[in-house]
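Trainee: what's the 3D shape of this:
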Amino acid sequence: MRICLINPPQILDIRFGTPFVFQPLGLLYVAAALEKEHSVSVIDATLEDWRNLRKAGDKYYMGLNFNRLKERIQELNPGVVGISIPFSVNFESAAGVAAAVKAVNKNIIVIAGGVHPTVKPVETLESKNIDIIVRGEGEITVCKLLKALEKGKNGDYGKVKGIGYKTVGKIILTPVRTPIADLNKLPLPARHLVDMEGYFSALGERSGARDMYTYSRRTVSIMTSRGCPFGCNFCSIHLTMGRRFRARTPENIIAELKEVIAGYGVKHINFEDDNITFDRKRAEELFDLMIKNKFDITWSAPNGIRADTLDEKLIIKMKASGCKRVFVAPESGVQKVVDEIIGKKLDLKKIEEAVVLLKKHDIIVDGSFVIGFPGETIDDIKKTVKFALKLKKLGMSAAGFHIATPYYGTKLYTEAEKTGCLRKDLQNGMFSTTEALLETPEWSLKKIKELRAWADLRINQSFRRRMSCYVENKSPLALFILRLPLLAYRGVRKLFRLLGVFAKLCRNTLVTLSEKKRNVLPPIKYIVFEVTDACNSRCKHCSIWKFKPKTNVLTAEELKKMLEDDIFKGLKTVLLTGGEAVLRKDIKEIISAIHEARPKTEISLSTNGLLPERILEVVNDAISKNIVLNVGVSLDAAGEKHDYFRGVKGNFKKVDYLLKELVNIRSRDKSKLGAVLVGHTISNLTADTLLEVASYAEKLGIGFITQLYEEFSFYHNESGKNETKPENYNNSYLKGIVRQIRKLPPSFQNEKLVYALKHKLKYKCDSMRSFFLLHCDGTVSPCLRYSHLNSGNYRDSSLSAVWKSEEAGKIRKTIDACTGCSNSWATDWSYEARFFPFWKIKLSLLFRRIIFKFKKALE
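Mentor: Okay, the predicted model is just below:
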């Protein structure tokens, strides 16, 4: 049977902050269980298009919209769709997903699982587009349910424990299934069915991450145990996981750790257990094995560790195994509240001891506090804040203050419902620990929210921030007046920094003018080396492949000898290109020769990606020789579009495979492989694919550059005329490209390129001064545009002689007369270009920032 499991997009009330991306561990466990007998696909509708964070009314929306989700469902054509509803706040989104599924095909069976269907089974089934629910743990239940569904009789799946369904207008709930006893028998989460690089990309940016516990973008969540035997009145975990503590063996956990480290280059683990140290013996064995395996990872416990399970011996092992951060949860600073109201049965002195020991062994420790329980007093809350301050002095890093939330099915919800403490307008979307849902004679909803805000400000904010809030509440205008001296000081400081940069720029400009006046050449900084003019691609924008390749190419030994010339003392970068550079059989020797001659020079390899295995062989060879190699791969679109632009069927698949392999290599050790980036060429054919390729690069967590294809139309064109007649660079065309570039992620934007495009590419470069193009036969040319010109051949004398020849001087005059091109920004602009736009670019940015801060201060 064809099954699609969906993690719904995030729909969240604006009051609760912006949503973030999380790895749907429960869904991946179910997917792994189903994979044995079914065709399974997973759509994480939060991850897909997670940057599309939009605001509508009083809600945030993150992820795929429902129209795009319908398209994805049509593509997969499943017979059954499973929807995860981990929390009640997700029910609205899940109902929207179910409606989208039925809109595609009303015969698709929709199954919902998670905490909400477990605690609110009838309400969930009353949603007209949900056919069946799964209560409790889903791995065994879903497999048995699908076997029954394949038989096609309601009576068959009515015998399946742990489900609910509708029949003849009635809602039937079958008996609850006993929790899974042996967790080791469960297959590991099916991470291969989701875009792990996408999760890593989201974690790499604050907008998509759970900040405090994201120590590396390459973070995964792992759960080593289920169930909690303790009886906190606000906790709902026992409703799905049971009271009995069930745990995987240390060996089973180590197997998963090895899988995620080897397969995804993981650097940080979040153990999502509710209490990873509950079984002391098991915890020690696990940490010992992690130490023994010498895993190069860190880990955290974001769901908390029970303080009375910790002692110094265990904490030492936690630290040695990579523990970075944990939190302990006293919940209250009043022992009576902890024992009698919450029912946690935890000695608060153990919390103090644990904080001291964790701090001693350099493990960051946070605290979690819950206020606003029926029966608690305002005096109790103040004592809790006082206790939190005490823990801060002992070494606690931060304290999370939450409002007691009566989740469905909990003891707190039942008691609040009986006593009438629940707010009258309670809805599924309100469940948040920052929202007041309980009202008692002791406080109103507004009062408890104010107390939470006060507690957070008192514990977690600086004195300056507390004073700012106090003054702002009294008089916003007074706060602005007090801030004026600070704003003035910062403005003056930035102005002095700006003047310093400008002074350096003026100095460089004067040096350049002086060198020109005295006819002194600056040091060579940058070489583009055409390793070969043979090419296995058939690009629409380039004609190099139409010519017969040269055979009398420079050898690695000749290149090494050339680079040993004193003229290359200041050489910063060598870009290896072609044709296709890896078609050279001795490309590995060429890279080694450059490194031996100039060890400090950066080496970059540009490739079309058509020979991925060969490229990976070259990269691994460089790594083995401790040569840091940057790799740029051409990509103009996704899928068959790229194949069309590049003229070779299957090109995109090879590029995609290559880039993912390079990302894996780099993730294992960033020091061994340099930058990995995608190179996009803008033409009249590819202008509309710019954002698509940038999004692809961002998803992989790699770099991105773009350039106009103007230069390639001159490449290997003996007449020096632009025979391919590229798009005319009129204002509207350039503005269109600028608008596209402005939509790119900030890290992909290039102010120099934008400025060049806005000013019709009129600025010159330093070609034949600090930069040149070296052809594969040893001929020296200024650049792609003037590749038909040459100042001589290195083989005929020496590079110094060629560089200072009469012919080279004539070419420099040609370059001086050149009005600039689309790629002058990529090498180095001339002094005119550096000087004149300086104030326009820098001052406009400065004023924009000042105006922004001024407006913010007035808000």
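Trainee: switch to C-alpha atoms for all contacts and neighbour counts from now on
Mentor: Noted.
Trainee: how far away is the residue nearest to the spatial centre of the chain from residue 216?
Mentor: In the chain, the residue lying closest to the centroid (Cα atoms, centre = their mean) is residue 201, at 1.8 Å. Residue 201 sits 10 Å away from residue 216, going by Cα to Cα, to the nearest Å.
Trainee: repeat that for residue 95.
Mentor: Applying Cα to Cα to residue 95 and residue 216 gives a distance of 34 Å.
Trainee: which of those two has more neighbours?
Mentor: Using other Cα atoms under 10 Å, the more surrounded residue of residue 95 and residue 216 is residue 95, with 20 against 16.
Trainee: now the second one, please; I'll put the structures next to each other:
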Amino acid sequence: MKIALINPNIVSQKVDLSGSGIPYMPIGLAYLAGYLREQGHDVNVIDAFGEAYDRVRSDGPYYIQGLTPEEIFNRIPSGIQVICFYAHLTVIHNSLLEIIRFIKKRLPECPAVVLENINKVNSYSLRQVYSDFFKAGADYVVLGYLEKRTQRLLDAILKNGPADKHDGVITRNNHDSFMPPHDFSKAVNLDELPFPAWDLFPLNNYWKLGYAHGPLTTEKYLPVLSSRGCAYNCGFCIIPEVCDRKWKGRSAQNLVDEITFFGRKYGVTEFHFEDVNPTLNKERTKEFCQLLIERNIRITWKLAQGTKLESLDSDTVDLMARAGCNYVSMSPESGSQRVLKLMDKPVNLEHAVNIFSSMKQKGIYTQACFVLGYPGENDADLRETARLVRKLAKTGVDEVGLFIITPMPGSKIYGQFLDKFQKLNQLTFTPKWRKDYKKVSAFRKSMYIQYVLIKMLYHPIRMLGYIRSLLTKRFRTKVEMTIFRKLKVAWLAHSSRMA
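Mentor: As a prediction, the model looks like this:
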């Protein structure tokens, strides 16, 4: 079949410095493209962001980067049989609906499939919002692992068979009785999947940006997805719903093979791990590091999205550093054990401090992420978080991320906020619609100021290094890169208006 895979625009909230506007390379879509091509399909990728990253238009409180709906439509090849839309982040929801409406109005007979992204904490569970897509004109929604499920759906479409008989597929005509995905409880071998089809994506444009999700130190990078899912049940996270609290990892050998393959093909030496819990299997982490060392594969790699800090110890950290790891994001989430219990997230805070300290000693740059404004959190809890942030600053953590909680569809807390916001694209980590936003935001600003002052006092040389990294655009932390990104997007928006 002749298939179009559409990666939508990047949407950023103008005042948000946290999660929106980040140019995640669509690795889930690249995996699907590779798999469908291996099955014999004619796969055509339209990357609405990547093909026009330098064009920015203003839409109220948001910037939209990339092609317009009309330009996306004009890139659809003639004879296309199925169009798939990647619903990769919550903040792009309204923009994606606009694209679907525009295309379906002009190609009403072409089946439209919406694909779920299970690999990002700021994505969303489509089983919560599928009706929006059907109202926009979509015919199918695919949940969970996309590769084999999308292939089965395409077979059903080709043969005019019943698509709703397959698990994890929601259809326009039978959406009230769909079967949830089953593959999380099965022995899915991720090593059997082909590598992402990056040759179908405009990689050079992503590299021209000069920024990424993880701190970009070289001119080229590629994301890596070493696992899928997570075994934990954090109340603010969508992953427990979209992956049924199951974690599946690729083998260390398969990971090294991919890194070697793309390193040779594209000359890439920097890799950003984008799974939510890449080090859950400690033995796999050690084997991966040992293979890199034994084969003398000289790369740098970063755990950009985060990992469970309890899965690490000082020996593993030492091995990671020797194998080329130079950045790790981890999430204590709160300094209050009471709030951590409310979140249903087990965290050993003493171990967290020790691991951050160990990474500093080994030369690994670190980020500590915290959630503010979780339901039930009080002033005493915030004071405990403030104490932990100050302690980590003294320890030498390179940056902190303070995220005001927002209820992503599929998280356990989503239902508590349904009557609080109006549109899904408001669900960013700068949720100005919250009644307590000013209070929590003021606390966040205060903590950032305290953090910077403590760092200047205890680690002045390191602080000067951050400034140098910003000026040279060889970023060591996300903060430096975020400053550059916000300035560049604002300049691109200005240039686009003047054009």
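Trainee: related to what we said a few turns ago, so the residue nearest to the centre of structure 1 touches residue 214, yeah?
Mentor: No: Residue 201 of structure 1 sits out of contact with residue 214 when judged by Cα atoms under 8 Å, with a separation of 11.9 Å.
Trainee: quick one, strands of the stretch 351-499 of structure 2?
Mentor: Secondary structure of the stretch 351-499 of structure 2, counting by DSSP state E, counting those that start in this stretch: strands at 365-372, 399-404.
Trainee: how about the ones you listed in TSV, adding distance to residue 104 of structure 2 and mean neighbour count?
Mentor: Below are the strands of the stretch 351-499 of structure 2 laid out as TSV (distance: least, Cα to Cα, whole Å; neighbours: other Cα atoms under 10 Å):
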stretch	distance to residue 104 of structure 2	mean neighbour count
strand 365-372	39	22
strand 399-404	36	22
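Trainee: turn those into TSV, columns for distance to residue 175 of structure 2.
Mentor: Formatted as TSV, these follow (distance: least, Cα to Cα, whole Å):
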stretch	distance to residue 175 of structure 2
strand 365-372	34
strand 399-404	33
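Trainee: who wins for proximity to residue 460 of structure 2 among the ones you listed?
Mentor: Counting by Cα to Cα, residue 460 of structure 2 lies closest to strand 399-404 out of these; the figure is 13.8 Å.
Trainee: residues making contact with the closest one?
Mentor: Residues outside strand 399-404 of structure 2 that contact it (Cα atoms under 8 Å, 6 or more residues apart in numbering): 18, 366-374, 389, 429-431, 440-441, 444, 448, 477-479.
Trainee: that one against structure 1, how far on average?
Mentor: Compared with structure 1 after fitting, strand 399-404 of structure 2 has a mean deviation of 0.7 Å; criterion: mean Cα distance after the TM-score superposition for structure 1.
Trainee: tell me how far that strand lies from the chain's centre.
Mentor: Centroid separation for strand 399-404 of structure 2 versus its chain: 16 Å, with Cα atoms, centre = their mean, to the nearest Å.
Trainee: now do it against strand 365-372, angle only.
Mentor: 20 degrees (axes from the mean of the first three to the mean of the last three Cα atoms, to 10 degrees).
Trainee: what residue in structure 2 is paired with residue 245 of structure 1?
Mentor: For residue 245 of structure 1, the aligned residue in structure 2 is residue 247 (criterion: TM-score structural alignment).
Trainee: so who does its match touch?
Mentor: Counted by Cα under 8 Å, 6+ apart, residue 247 of structure 2 has contacts 227-231.
Trainee: one step back: among the strands of the stretch 351-499 of structure 2, which comes closest to residue 61 of structure 2?
Mentor: When those are compared (using Cα to Cα), the closest one is strand 399-404, at 17.9 Å.
Trainee: in which helix or strand would I find the residue nearest to residue 412 of structure 2 when sequence neighbours are not counted?
Mentor: Counting by Cα to Cα, 6 or more residues apart in numbering, residue 235 is the residue found nearest to residue 412 of structure 2 once chain neighbours are left out, at 4.9 Å. Using DSSP states H and E, residue 235 of structure 2 sits within no helix or strand.
Trainee: roughly how far apart are residue 235 of structure 2 and residue 424 of structure 2?
Mentor: 18 Å.
Trainee: which of the two has more residues huddled nearby?
Mentor: More crowded of residue 235 of structure 2 and residue 424, by other Cα under 10 Å: residue 235, with 22 against 17.
Trainee: map the more buried one across to structure 1 for me.
Mentor: By TM-score structural alignment, residue 235 of structure 2 lines up with residue 233 in structure 1.
Trainee: its match: what's it in contact with?
Mentor: 341-343, 410-412.
Trainee: farthest-separated two in the residues you listed?
Mentor: Longest span within the contacts of residue 233 of structure 1, Cα to Cα: 341 and 410, 13.4 Å.
Trainee: neighbour count: the two, which is higher?
Mentor: residue 410 (21 against 16).
Trainee: touching, the more buried one and residue 234? I think so.
Mentor: Yes: applying Cα under 8 Å as the test, residue 410 of structure 1 and residue 234 come out as touching, 5.9 Å apart.
Trainee: what's the counterpart of residue 457 of structure 1 in structure 2?
Mentor: So, by TM-score structural alignment, residue 457 of structure 1 is matched to residue 449.
Trainee: residue 110 of structure 1 looks like it's in a helix, true?
Mentor: No: counting by DSSP: H, G, I helix; E, B strand; the rest coil, residue 110 of structure 1 falls outside a helix, being strand.
Trainee: residues in contact with it?
Mentor: 80-83, 98, 101, 129-132.
Trainee: what's it aligned with over in structure 2?
Mentor: So residue 110 of structure 1 corresponds to residue 112, using TM-score structural alignment.
Trainee: tell me how far its match lies from residue 136 of structure 2.
Mentor: Using Cα to Cα, one gets 10 Å for the distance from residue 112 of structure 2 to residue 136 of structure 2.
Trainee: residue 85 of structure 2 too?
Mentor: From residue 85 of structure 2 to residue 136 of structure 2 the distance is 12 Å (Cα to Cα).
Trainee: and these two? Which one has more around it.
Mentor: Higher neighbour count among residue 85 of structure 2 and residue 136: residue 85, with 23 against 18, using other Cα under 10 Å.
Trainee: doesn't residue 9 make contact with that one?
Mentor: No: Residue 85 of structure 2 lies out of contact with residue 9 (Cα under 8 Å); the separation is 11.2 Å.
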